[in-house]
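Visitor: no sequence for this one, just the structure:
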């Protein structure tokens, strides 16, 4: 199989997980390649995501590595079976690759959880909010780039048609006005409308919550088919940073748990936003 010209974050993750299985088995790259009857360079390329791997090969690798976690093996086999070009591929070469990786990871996630403390989550922004984000006075983007980013972010939001999404927003983010008062009210109304979806859970952390330390980094947790395949995404207007190291994942899981514990309930959060709309 020919080497890929472009390696997506998800393809790289599959290779990384296969490497982890080999290392847990105590096998070197050379030793594993000899056992499998393939070249060392081919196995190295597979673990780097430079070449594809079939579901059957994933299962064989897991067997050779004595991995008895059937759920993990099948989740990796499912990743290997993913084919076809997602809608985001139309933007390759036009937008930074981090944008595309973010869209694919969101679409493939078993569930999504996020926390935002300084801005409205990208998946809940109105078009005018998205446009104001990219067309700020300090922006150096040209008109074509702005339009591409706006269209891309709005297309990302279609994931909410099916995905389970739990989001916690700090009051600070709800009060930020990127445009005028009316635009801010329309944004809050849009959030309320999206929260009516049965698979969307919206909660708010007000300023007056006692003992809440405002966490500096907004985070999106994309749940994997098994916990080992969870991914944390540090979303931003310009790109996304992908975190999949287990120690760091545990940090962001705790972040999500902490803010969920501090937030109002779903009903209380909706009431809070209704009140805020009248006074913003």
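Guide: Good, I have the coordinates. What you see is a predicted model, and the numbers here were worked out from it, not measured in a lab.

Visitor: CA atoms for contacts and neighbours, from now on please.
Guide: Fine.

Visitor: Now the element after the helix or strand hosting residue 147, going C-ward?
Guide: Element membership for residue 147, per DSSP states H and E: helix 143-156. Going down the chain from helix 143-156, the next helix or strand is strand 165-170, by DSSP H and E.

Visitor: From the contact counts, what lies against that following strand?
Guide: strand 111-116, strand 200-205 (3 or more CA pairs under 8 Å, 6 or more residues apart in numbering; DSSP states H and E).

Visitor: Residues in contact with the helix holding residue 147: which ones?
Guide: For helix 143-156, the external contacting residues (CA atoms under 8 Å, 6 or more residues apart in numbering) are 88, 91, 94-95, 103, 122-123, 127, 130-131, 134-135.

Visitor: then this one, side by side with the first:
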């Protein structure tokens, strides 16, 4: 079987979980290869996501590692069995891999939680606000590329809404007030957030400046739950680009961040009134 030159996020995640199984068992790659009767290079290729794996081989590896977390094994087997390509593959070559992997992550999510501090979550942005954000962060990007990025973000937004998965959005007041494109675009964007909150599909919660709840994370983050807790993923926007984290220590820490935010943020009704007040303030700037 030919090696994958560019394994997807999920293919790499399967490999990562297989490596964790092996390391938990205290086995080196060569030791596991001898147990399975294969070449050590096959272990390396599989764990990097570049080499494919069958469900049968997956279960054989789990048995050789005496790994008894059956829900995780079954979830990985389902991932191995997946076939077909996602809608985001249409954009391969037109956008960087980061963009595609975020869409892939969302498409396989069981629930999504976002925490926004610098700009509003991509999954809730209006087209005008998204275009303004991309213009701000990439001032030298050709207009055609900006159009593709904006269109892709709108596709992501629609895909998550159509999936119907639970989505909790916690937004700091700083992100609500940051103006991209001016007060008119922001006012329309804030109206859209209120519509989201009233739709019953998205829970929108606000953390005001005067609420002492800042959790110590200045970046926009998205926490995606998988079919089992071990397959959750944290995605973080940074100046250097998009980053993904799946170490259990990181997942546990950020679960606690969201628990803290959910227990202290304004209620949904209070959040809508807070957002509406900022929207009225913005409209006063251009009325």
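Guide: That came in fine, so what should we check first? Worth saying up front: this structure is predicted, and the values here are computed from it rather than measured.

Visitor: TM-score, when you put one on top of the other?
Guide: The TM-score (TM-score structural alignment, normalised by the length of the first structure) is 0.94; 280 aligned residues with a CA RMSD of 1.8 Å.

Visitor: follow-up on the earlier one: to what extent does the helix holding residue 147 of the first structure diverge from the second structure after superposition?
Guide: Here the mean offset of helix 143-156 of the first structure against the second structure after fitting is 1.0 Å, by mean CA distance after the TM-score superposition for the first structure.

Visitor: Tell me the buried residues in that helix?
Guide: By neighbour count with 16 or more other CA atoms under 10 Å, helix 143-156 of the first structure contains the buried residues 146, 149-150, 152-154, 156.

Visitor: what about the strands in the stretch 151-280 of the first structure?
Guide: Remark: strands assigned in the stretch 151-280 of the first structure by DSSP state E, counting those that start in this stretch are 165-170, 200-205, 219-223, 231-235, 240-243.

Visitor: which part of the second structure lines up with the shortest one?
Guide: The alignment of strand 240-243 of the first structure onto the second structure (TM-score structural alignment) covers residues 242-245.

Visitor: what's the average distance of that stretch to the first structure?
Guide: Counting by mean CA distance after the TM-score superposition for the first structure, stretch 242-245 of the second structure comes out at 0.9 Å.

Visitor: what does that stretch contact?
Guide: By CA under 8 Å, 6+ apart, stretch 242-245 of the second structure touches 98, 233-237, 251.

Visitor: Please apply the same query to stretch 68-75 of the second structure.
Guide: 59, 62, 227-228, 230-231.

Visitor: In the first structure, which residue range corresponds to it?
Guide: Taking TM-score structural alignment, stretch 68-75 of the second structure hits residues 68-75 over in the first structure.

Visitor: quick one: the matching stretch to chain centroid distance?
Guide: 22 Å (CA atoms, centre = their mean, to the nearest Å).

Visitor: what does stretch 64-82 of the first structure give?
Guide: That offset, for stretch 64-82 of the first structure, works out to 21 Å (CA atoms, centre = their mean).

Visitor: quick one: the helices in the stretch 51-200 of the second structure?
Guide: 55-64, 70-81, 97-107, 127-137, 143-163, 173-177, 183-199 (DSSP state H, counting those that start in this stretch).

Visitor: Around residue 120 of the first structure, how many other residues sit close by?
Guide: 23 (other CA atoms under 10 Å).
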